[in-house]
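**Student:** just need the structure, nothing else, for what follows:
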Amino acid sequence: MTTFHQLNAISLRGQPISMADFTGKLVLVVNTASHCGFTPQYAGLEALYKKHAAQGLVILGFPCNQFGKQEPGSDGDIAQTCQINYGVSFPMFKKVEVNGAAAHPLFRYLKDELPGVLGGRIKWNFTKFLIGRDGKPLKRFAPITTPEKMEAAILAALES
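**Tutor:** Sure thing, here's the model as predicted:
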């Protein structure tokens, strides 16, 4: 059986990253998009990251163009939107699919572990998955759940 820490992804800069690099960290995985009504959540995610990184929180952003073609840009376009418009400093990855036959293995795993209201599907951009320090998925948050509303769950997981 695959675990979170056995999975890999490619960073926005083209570097392979092992999720094992985040062993001992509380991880928040988010499927993102630069042209979405929820895109301003980048600012809240960055604020959470800056506030709690020293305690062990890491946020991983995975751009996705499957919902309304809201992430049409290149890796450079995505990096520019994230960094210039929202000051994102947490790790961002290459564009992935989160649903369907071509879904990235990370998202297949997370959907299996935390199915959500649509069963094995992600409803929209900015669906979030909280993974414990031990790599066990803890909680799934809907796209409409703002980063600020997730802070209590993040604090509880950081303290456990």
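**Student:** contacts, neighbours, all on C-alpha from now
**Tutor:** Fine.
**Student:** my guess is Pro137 contacts Leu130. True?
**Tutor:** Yes - with contact defined as Cα atoms under 8 Å, Pro137 and Leu130 form a contacting pair (6.0 Å).
**Student:** okay, the two: which has more neighbours?
**Tutor:** Neighbour count, other Cα atoms under 10 Å: between Pro137 and Leu130, Leu130 has more, with 25 against 21.
**Student:** run through the residues that contact that one.
**Tutor:** Leu26, Val27, Leu28, Val29, Pro137, Leu138, Lys139, Arg140, Ile154 (Cα atoms under 8 Å, 6 or more residues apart in numbering).
**Student:** against Ala102, how distant is it?
**Tutor:** Separation of Leu130 from Ala102 (Cα to Cα, to the nearest Å): 23 Å.
**Student:** now do the helices in this protein.
**Tutor:** Secondary structure of the chain (DSSP state H): helices located at 41-52, 75-80, 86, 105-113, 147-159.
**Student:** second chain to compare with the first, below:
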Amino acid sequence: MPTIYDFSLPTLTGDSTIALEQYRGRPIVIANTASKCGFTPQYEALQHIWTEFASEGLVVIGVPSNDFGNQEPGDAAAISETCHRNYGVSFPMAAKSHVKGHDAIPLFRWLSEQGGFLARPRWNFYKYIFSRDGMLSNWFTPLTDPAGPRMSQALQRVILDR
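**Tutor:** As a prediction, the model looks like this:
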């Protein structure tokens, strides 16, 4: 059965690949992101959990997408500037990708299978939490604050599960 570790993503700059295998045994959060969305300030909360739980092995990865409302129209340089300048993002960012429908990248097609119909992203900033064994543990819609209590509890479960 595939796990998150069977996938890789091109980096935002396109000069290398984020091989998720390198994070084997670590909890992972993946979020589909956009720079011009009402939920874009969630970058700050994602950065917060990346910083707060890095010593526990947590990995956060952003996957920019223009699939919803044309809210990620820029190129890699524009996305990077928004992430770094406005929100101080230091976690890995993948290349802009499709996350829904037939054009979805393999990782998001797999996520749709793992989480079912309701877990398919229907807007920006869906957040997916993976346990240390590489399986989907939980997912949250954009309405859930990444630094809020619901997601914090879910993160604690995967961080403490050794």
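**Student:** looking at the contacts of Leu130 of structure 1, which is nearest Ala9 of structure 1?
**Tutor:** Val29 (11.9 Å; Cα to Cα).
**Student:** that closest one matches what in structure 2?
**Tutor:** With TM-score structural alignment as the criterion, the equivalent of Val29 of structure 1 in structure 2 is Ile30.
**Student:** surely that match meets Trp50?
**Tutor:** No - with contact defined as Cα under 8 Å, Ile30 of structure 2 does not count as touching Trp50 (11.2 Å).
**Student:** overlap of the contact sets of the two?
**Tutor:** Common neighbours of Ile30 of structure 2 and Trp50, counting by Cα under 8 Å, 6+ apart, are Val60.
**Student:** right, and the helices of structure 1 - which one's nearest Gln15 of structure 1?
**Tutor:** That would be helix 75-80 among the helices of structure 1, by Cα to Cα, at 12.5 Å.
**Student:** from the contact counts, what lies against the very next helix or strand once past that closest one?
**Tutor:** Later in the chain than helix 75-80 of structure 1, the nearest helix or strand by DSSP states H and E is helix 86. Contacts defined by 3 or more Cα pairs under 8 Å, 6 or more residues apart in numbering; DSSP states H and E place helix 86 of structure 1 against helix 41-52.
**Student:** just checking, what packs against the helix it packs on?
**Tutor:** So helix 41-52 of structure 1, by 3+ Cα pairs under 8 Å, 6+ apart, packs with strand 57-63, helix 86, helix 147-159.
**Student:** how far apart are that helix and its match in structure 2?
**Tutor:** Helix 41-52 of structure 1, aligned to structure 2 and superposed, deviates on average by 0.5 Å (mean Cα distance after the TM-score superposition for structure 1).
**Student:** flag every buried residue along that helix.
**Tutor:** Gln41, Tyr42, Ala43, Gly44, Leu45, Glu46, Ala47, Leu48, Tyr49, His52 (16 or more other Cα atoms under 10 Å).
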